[in-house]
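**Q** Here is my input, please return the structure:
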Amino acid sequence: MPQKILIVDDEPNIVLSLEFLMKREGFQVAVAADGDAALEQVQAFAPDLVLLDVMMPKKSGYEVCEILRADPARSAMKIVMLTAKGRDTEVAKGLALGADAYVTKPFSTKDLVAQVRSLLAAG
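**A** Presented below is the predicted three-dimensional model:
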């Protein structure tokens, strides 16, 4: 059974490219465009890994990460924060809230796939 990835981003072009990339890599994919939809999709889709944008409507990626990490049933789920904000303070905040990795936009798709595979293998 393929591993499941939830892509959460409010920029349609990023969602489309990530969805194409992850499906091409053999993952089952679901998408959400804001923080509230992300939490609904986590419940419905039960992803193994979430690619989570930081700056989004309704709830930020930080808020979503914090809510997911507060749920013991989701402790095995991997979270990769995606953001245009690459300052050390943002990275530290994302990791402190429980993200497993932090990727800055623009990112190399090859590096992102390697990061996703590595996290899921470490599972």
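**Q** C-alpha from now on. contacts and neighbour counts both.
**A** Fine.
**Q** got a list of what the residue sitting nearest the centre point of the chain touches?
**A** For the chain, Leu51 is the residue whose C-alpha lies nearest the centre (C-alpha atoms, centre = their mean; 1.6 Å). Neighbouring residues of Leu51 by C-alpha atoms under 8 Å, 6 or more residues apart in numbering: 5-8, 79-82.
**Q** And Met56, how far from Arg24?
**A** From Met56 across to Arg24, the span is 26 Å (C-alpha to C-alpha, to the nearest Å).
**Q** I'd like the structure of this one too, to check against the first:
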Amino acid sequence: MSSAGVPRVVIADDDDDIRGLMQIAARRAGVEVVAAVDNGPAALDAVRAGGIDLVVLDISMPGMNGVEVAEAVRADPVASATLILMVSASVQLLTDHGVVAERSDSFIIKPFSPKVLTARIREMLGMEATV
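**A** This is a model prediction of the structure:
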């Protein structure tokens, strides 16, 4: 967490509108959005910079998909403790063979309500619910 104790989050989704909704939900959760990017390599770079508590990853992104980013985060000694929240429109991708379950801490299926994403972010980071 940052020196102010505010959790730091990276958001990655190649859809501008979804990324915007994710940023709104994250800010409502009371976290600092350190980076909001549209591709896997940029997400990985932002997480590897250090001090990131949670990364919200779309599965389908250019450069590297969310699963590849998650694998790289888990393999990186600096970033391996970062929590991973996967997001996808494909229920099958999220549930098949435990691929995502093994690489993430939680997942949400698109379309999602920003309210649900806000609650999930707060839950994952151990933050008290807002009224």
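**Q** What does the superposition give as a TM-score?
**A** Put the two chains on top of each other and the TM-score (TM-score structural alignment, normalised by the length of the first structure) is 0.88; 120 aligned residues with a C-alpha RMSD of 1.7 Å.
**Q** before we move on, back to that, between the contacts of Leu51 of the first structure, which is closest to Glu63 of the first structure?
**A** Distance to Glu63 of the first structure, by C-alpha to C-alpha, is smallest for Met81 among these, at 11.5 Å.
**Q** Could you find the counterpart of the closest one in the second structure?
**A** Counting by TM-score structural alignment, Met81 of the first structure corresponds to Met86 in the second structure.
**Q** Met56 and Arg24 of the first structure: which has the busier surroundings?
**A** Met56 (18 against 10; other C-alpha atoms under 10 Å).
**Q** Kindly state which residue of the second structure is aligned to the more buried one.
**A** By TM-score structural alignment, Met56 of the first structure lines up with Met61.
**Q** Asp16 is in contact with its match, correct?
**A** No: judged on C-alpha atoms under 8 Å, Met61 of the second structure makes no contact with Asp16 at a distance of 11.9 Å.
**Q** how many neighbours does Val34 of the second structure have?
**A** Val34 of the second structure: 16 surrounding residues under other C-alpha under 10 Å.
**Q** meant to ask about Gly126 of the second structure
**A** Gly126 of the second structure: 9 neighbours (other C-alpha under 10 Å).
**Q** Secondary structure class of it, three-state.
**A** At Gly126 of the second structure, secondary structure determined by DSSP: H, G, I helix; E, B strand; the rest coil is coil.
**Q** all helices of the second structure, in order?
**A** 16-29, 40-48, 66-75, 91-95, 99-103, 114-124 (DSSP state H).
**Q** could I get the ones you listed as TSV with distance to Ala4 of the second structure?
**A** Shown next, in TSV, are the helices of the second structure (distance: least, C-alpha to C-alpha, whole Å):
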stretch	distance to Ala4 of the second structure
helix 16-29	15
helix 40-48	19
helix 66-75	24
helix 91-95	34
helix 99-103	29
helix 114-124	17
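**Q** In space, what's closest to Arg19 of the second structure - neighbours in sequence excluded?
**A** Distances taken as C-alpha to C-alpha, 6 or more residues apart in numbering put Asp13 closest to Arg19 of the second structure, at 5.4 Å, once the chain neighbours are dropped.
**Q** List the residues that contact the aligned partner of that neighbour in the first structure.
**A** Alignment note: Asp13 of the second structure maps to Asp9 in the first structure; criterion TM-score structural alignment. Asp9 of the first structure sits next to 15, 31-34, 52-53, 56 when contact means C-alpha under 8 Å, 6+ apart.
**Q** how does it look with 7 Å?
**A** Counting by C-alpha atoms under 7 Å, 6 or more residues apart in numbering, Asp9 of the first structure makes contact with 15, 32-34, 52-53, 56.
**Q** now do Ala25 of the second structure
**A** 114-115, 117-118.
**Q** What is the end-to-end distance of stretch 22-41 of the second structure?
**A** Using C-alpha to C-alpha, first and last residues of stretch 22-41 of the second structure are 19 Å apart.
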